[in-house]
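Q: Structure here, sequence nowhere to be found:
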């Protein structure tokens, strides 16, 4: 963080040198907490803690402890979300309910435990949590899954309280043994110390005795001013194994007698397999078998090369069906037509119609955002071994319990016969919230007696992804004589991911993800109407893409705010300041970013700066982007991002996630789009689904604002806030207002 940690108290303009520590923590906690204690299998202390949703009226202390932390609890017993185990050797194990896909939770969540437990961070080891919806449910997401930038928000208080409770139990155990008052003892470096008598005992020595004690209630947490670990920059614990190659991703799985499958899926959405001639393929050395599925063909080989060569040798004919008529024009026309009609109301404040009538001027716009693929560095893959009495699966997934469900649906086996080995993930971005690869891999595995690794090539991965939806937004504002918006109307048309992924969340015709940000603006707008029209793009499958709602919503809102500023002939930063009087955290990050980005200073011709402000995932961000545009090509020169994510755990992780999100957003804004012709995805690899190259990557300075508020999410906000700042900078440099992404296509066609 080139400008250090910045202070946001009292809404003051932060400075690099002002490093006062905020000591108060927000009381706006939305999690309740329950904890019990018991003996671990093999001896030692096992601490369980629960994180029910705030709406659930459960009493603390109902957690059930006992047995192996990797085993499901007994039927009918309240299942805690996660466990800490301390064995008689003093080893501290956290069974991690979240998966690591590059965001750093395997460092930051253990920091929460280590801080309150008073153990060195390197003393905490991790086990992947097994699939268990009750035991490891994230109440913010309604299931055992990793996404939505919730990991630290989910863990912030319960993980710390679990560590603090364990520490108190260990102190109490030592005090009983020494027959002293517990208040005369303290914990330090994984041991309990009684200074008056110069006695000490390690956690391992005390674990068994501590397991027999009743769980204390209302254990106080540390005051932030006493933190030793939380809030300090810590190197990621998983970096060494990723550097030396010992880290195990799904793609790295190797099993005895394992074979390999190469897949060809029907290129047309909704198409099926008609026939396949495998005569030549079976003559290729190493080809074992050709498997026909409803809409795909798999070649089984002794190694990847054999499977791939065999697949290339097949003569495949497809039943393309009605999907072959699908085109981008048809999809966009459907969205445009649907936008002519009112949708389900997501927000309605004041009298919008009357406000438009009173307005001195009006601005209308249509914004379009394309289908996007995830294009994760680790392509879709799964290794499966289907037997008559069980099914084992090795992969990296954001939704382990849904992996079980998918395998149950294909095999007909009971859920307790599905064994999932979850690994590190080489990029998720929402792609591994889906289980389509699991379903296909298990179908293939049913035809093979040995373990089989099913891998999609990059081409299959891009052409058979589940895509960020195409969105079509119509937005209007009525301005008073001073250029301030007094009427605001925003209609969103697009696919509903929630209706498929989490049907209970789709209520009264509104997809809460599709209207995110749009229906909860940081700006003071007295008369608003935001509605949503669901339009499904025929057979094109849609899914989350690094914060779909906030990403798509911020682009439209912040681009349009810039349009209003230009219409009113007011500086874009000042225009936003005038509307943020009721949102001091948003105003503060705007001021930090503007100062860091040298807002208002002169730039050469053909260069410009753009700004955006975002409130989503519980965090506030502002970004200033500096660009140069020459002959239709955009060079991003510099990015400054101010972040107020509340209380933070590891500033190194925050900086890395924001930088990564911004780079991901630059790629999305400049180049990325999936287009469809004759029912087929036209892009197939990084040659035509372009990714930002390292030499094109600008300096990205992240300025973390100190805050006493509850933690917010950070994995997705950088991507969401970047896109409109970039297009606004292009407008400043060229005078061209870009209402459709990607930028490259629009600039070259303008």
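A: Great, that's in hand. The structure presented is a predicted model; accordingly, all values stated were derived computationally and were not measured.

Q: Every contact and neighbour count from this point should use C-alpha atoms.
A: Will do.

Q: Quick one: neighbours of the nearest residue to residue 659 once chain neighbours are set aside, just the number.
A: Spatial nearest neighbour of residue 659, excluding adjacent residues (CA to CA, 6 or more residues apart in numbering): residue 700 at 6.2 Å. For residue 700, the neighbour count with other CA atoms under 10 Å is 21.

Q: Could you tell me which residues make contact with residue 700?
A: Counting by CA atoms under 8 Å, 6 or more residues apart in numbering, residue 700 makes contact with 638-641, 659.

Q: Looking at the residues you listed, spot the one nearest residue 246.
A: residue 659 (25.7 Å; CA to CA).

Q: Pretty sure that closest one sits in a strand.
A: No: residue state for residue 659 (DSSP: H, G, I helix; E, B strand; the rest coil) corresponds to helix; a strand is not indicated.

Q: Can you name the residues that contact residue 354?
A: Residue 354 makes contact with no residue under the criterion CA under 8 Å, 6+ apart.

Q: Can you tell me how far residue 7 is from residue 643?
A: Applying CA to CA, to the nearest Å, the value for residue 7 to residue 643 is 11 Å.

Q: Of the two, give the one with the bigger neighbour count.
A: A count of neighbours by other CA under 10 Å puts residue 643 above the other of residue 7 and residue 643, at 32 against 25.

Q: ok, and here's another one to check against it:
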């Protein structure tokens, strides 16, 4: 099997410089009401200038500065948030400057990046913030010219009185507007009048990124700080028995070697020196719990799939009766391995623990949680801790945790000095928080007309919690349904991985539904549409997805891909609902020299109003590439509790040459935005696997696909 490349380069754009002086407006993100205006002098604005949850400023020269509170890890929130404010403000985007906010729980609500929830949460709040500032500028102009506000218009940071042909820039009106009261209520734009929202706007950090400016945690440097690397147990379920650090301590640039918790930290004056000294450590470990191995996991899955201790997540109708009456029963199992997050920027954080407080700086998806856990660790009030956010060089859920932040804080408290803890790639691969390994068993019961009258799903996960999504499609579309799960506790640490649980569940579900449709001798798209029609017409139990929105993306993907109408092109279909959004995909495979080659993937996405078209395209394309790469190649195995893949020489990531052409389309339904950072990933594995089946007659049941030397031929279907 192979994957054909088709990619394009990104463009970059220099944006305007920072503002100073003029009108400064604070607004609360929880109640969307602007705070009292402040006149700011000719000084550069920083996150400490205003004590509101977030703010925008308008300088005398017309520069608009917006402070963005949420962590930026590539999801484009640092560009999209200001776009929403600027839209309602009617600002000239070329004069907008964006600053990253530090953590401030008094000023901000939900200062988090995760769950694809930032835009849905802040959409209306941001719009009202921009509209409030615009209204104050209109009132200032009306007062100056002795006219009514409804006789004025705004555009591109200019207020115009058409009758007298007078104009004033926002910068010219800023000081006067600052003396006016903040409006209690404001009118928002009709969505049809949007000028900025829905356009393709380049990331505000593009110039700084491409020119190597210090934006990321690894870039952060403070004069006099120390560097540290930490040796953690390389095998889960082990603890330190003895440490010989004499050779490491004697090496140049090494300040100290510290043992704390189950870690050994080497502290010195440069990352090169501490990393070199770490190799001189002599550490002996002993068992501290059950060991883990790939073989054990395989046996474990087989045992737990037949367990009588499963937790029922959803049960509709009489499942046993449906299966007894079935004309056809199809049962299949699907398994996925553990996966590391493998962000481009490994974990790192700076900490300076002083008697009067603690300073933290670095990349975190959950800065408030990091601060609170640090406070608990050190036994001090959270108010004594400041946390400054850098841009995140990837995260995908790994940086939702605070373990690497706590390491830096605890080490600084021990050595009484500012220190930056840096993880190497091997640390990230062997000591990280992985996607849980999971196995699913699906069963479907068909009647003699090929209708699905029964459906069963059991999920078994290792530290996965509930590894099902019991209310997602096709729940509600099948009269008799049973979904349950079993969890196994393990010393291997797991956590959220991009599109948690659904990143593999969607592949398994959509591959299975494809096989059920094939057994029923029905078209894969029509089979799904039929289930959705039933869910809308005669639902069984709760329906927690929108059948019309799902049908729309299915139909759009089928239309754009020319579903079932292309000769010598083999197509596979998949659709999934996650994080409040809907994405359908069609993968296309052609035979080249007798081998199947992935040529193209079509995607239809419904995420409501698209704020930034450029960012939205990249989110969908990036999610597809991420899902495709891990479905084909991602594989982390354990031997005796130790990860066997320690770097990219043994853990394969998708390469540019493996990326097919991706054609993205959005549904324009005018509803408020829903999530987009994760929903494009889940459907990809299923669409590709189903396309390969169409081309070869062989199905994939496990990931990664490339580890299956021979794709499993279509299994026998049990005819009742």
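A: The structure has been received and is ready for your questions. Everything quoted here is computed from the prediction, not taken from an experiment.

Q: quick revisit: the contacts of residue 700 of the first structure in strands, which ones?
A: If you go by DSSP state E, the contacts of residue 700 of the first structure have 638-641 in strands.

Q: Neighbour-wise, which one of those leads?
A: Those, ranked by neighbours (other CA under 10 Å): first place residue 641, 31 neighbours.

Q: Let me know the secondary structure of the aligned residue in the first structure for residue 582 of the second structure.
A: Using TM-score structural alignment, the equivalent of residue 582 of the second structure in the first structure is residue 620. The three-state label given to residue 620 of the first structure by three-state DSSP is strand.

Q: Next: residue 351 of the second structure.
A: strand.

Q: Who are the contact partners of it?
A: Applying CA under 8 Å, 6+ apart to residue 351 of the second structure gives the contacts 358-361, 405, 408-409, 412, 418-420.

Q: Now it. Nearest residue, chain neighbours left out?
A: Sequence neighbours aside, residue 360 is the residue nearest to residue 351 of the second structure in space, at 4.7 Å (criterion: CA to CA, 6+ apart).

Q: again, but for residue 196 of the first structure
A: residue 184 (7.8 Å).

Q: just checking, the one you found touches residue 192?
A: No: the criterion here is CA atoms under 8 Å, and residue 184 of the first structure misses it with residue 192 at 10.5 Å.

Q: So which of these two has more stuff around it?
A: More crowded of residue 184 of the first structure and residue 192, by other CA under 10 Å: residue 192, with 26 against 12.

Q: Tell me which helix or strand whatever residue of the second structure lines up with that one sits in.
A: Aligning on TM-score structural alignment places residue 192 of the first structure opposite residue 159 in the second structure. Residue 159 of the second structure is located in strand 158-161, with elements delineated by DSSP states H and E.

Q: Once aligned, what mean separation remains between that strand and the first structure?
A: For strand 158-161 of the second structure, the mean deviation from the first structure after alignment is 2.4 Å (mean CA distance after the TM-score superposition for the first structure).

Q: Against which helices or strands is that strand packed?
A: Packing partners of strand 158-161 of the second structure (3 or more CA pairs under 8 Å, 6 or more residues apart in numbering; DSSP states H and E): helix 118-145, strand 152-155, strand 166-169.

Q: Give me the contacts around that strand.
A: Against strand 158-161 of the second structure from outside (CA under 8 Å, 6+ apart): 91, 137-138, 141, 151-154, 166-170.

Q: closest to residue 393 of the second structure among those residues?
A: Ranked by distance to residue 393 of the second structure (CA to CA), the contacts of strand 158-161 of the second structure are led by residue 91 at 29.8 Å.

Q: Look at the closest one and tell me its secondary structure.
A: Following three-state DSSP, residue 91 of the second structure is assigned to coil.

Q: And residue 669 of the first structure, by the same measure?
A: Residue 669 of the first structure ends up helix, using three-state DSSP.

Q: Neighbours of it, how many?
A: Residues lying near residue 669 of the first structure (other CA under 10 Å) number 23.

Q: give me every residue that touches it.
A: With CA under 8 Å, 6+ apart, residue 669 of the first structure has these contacts: 723, 726-727, 741-743.

Q: And for residue 560 of the first structure?
A: Going by CA under 8 Å, 6+ apart, the list of residues near residue 560 of the first structure reads 365, 475.

Q: Within the helices and strands, which one has the aligned partner of it in the second structure?
A: In the second structure, residue 560 of the first structure lines up with residue 512, judged by TM-score structural alignment. Element membership for residue 512 of the second structure, per DSSP H and E: helix 502-519.

Q: can you tell me the mean distance of that helix from the first structure after alignment?
A: Helix 502-519 of the second structure versus its aligned partner: 1.5 Å mean (mean CA distance after the TM-score superposition for the first structure).

Q: So what touches whichever helix or strand comes after that helix?
A: Sequence order places helix 524-537 as the next helix or strand after helix 502-519 of the second structure, per DSSP H and E. With contact meaning CA under 8 Å, 6+ apart, helix 524-537 of the second structure is reached by 474, 476-478, 514, 517-518, 543, 547, 551, 554, 558, 573.

Q: So of these, which two are at opposite extremes in space?
A: 518 and 543, at 25.6 Å, using CA to CA across the contacts of helix 524-537 of the second structure.

Q: Neighbour count for the two, which is higher?
A: residue 543 (17 against 14).

Q: Which residue in the first structure occupies the aligned position of that one?
A: So residue 543 of the second structure corresponds to nothing, using TM-score structural alignment.

Q: So the residue most central in space within the first structure: helix, strand or coil?
A: For the first structure, residue 147 is the residue whose C-alpha lies nearest the centre (CA atoms, centre = their mean; 3.8 Å). Following three-state DSSP, the label given to residue 147 of the first structure is coil.

Q: Isn't it up against residue 398?
A: Yes: Residue 147 of the first structure is within contact range of residue 398, at 7.3 Å (criterion: CA under 8 Å).

Q: Overlap of the contact sets of those two?
A: By CA under 8 Å, 6+ apart, residue 147 of the first structure and residue 398 have these common neighbours: 430, 433.
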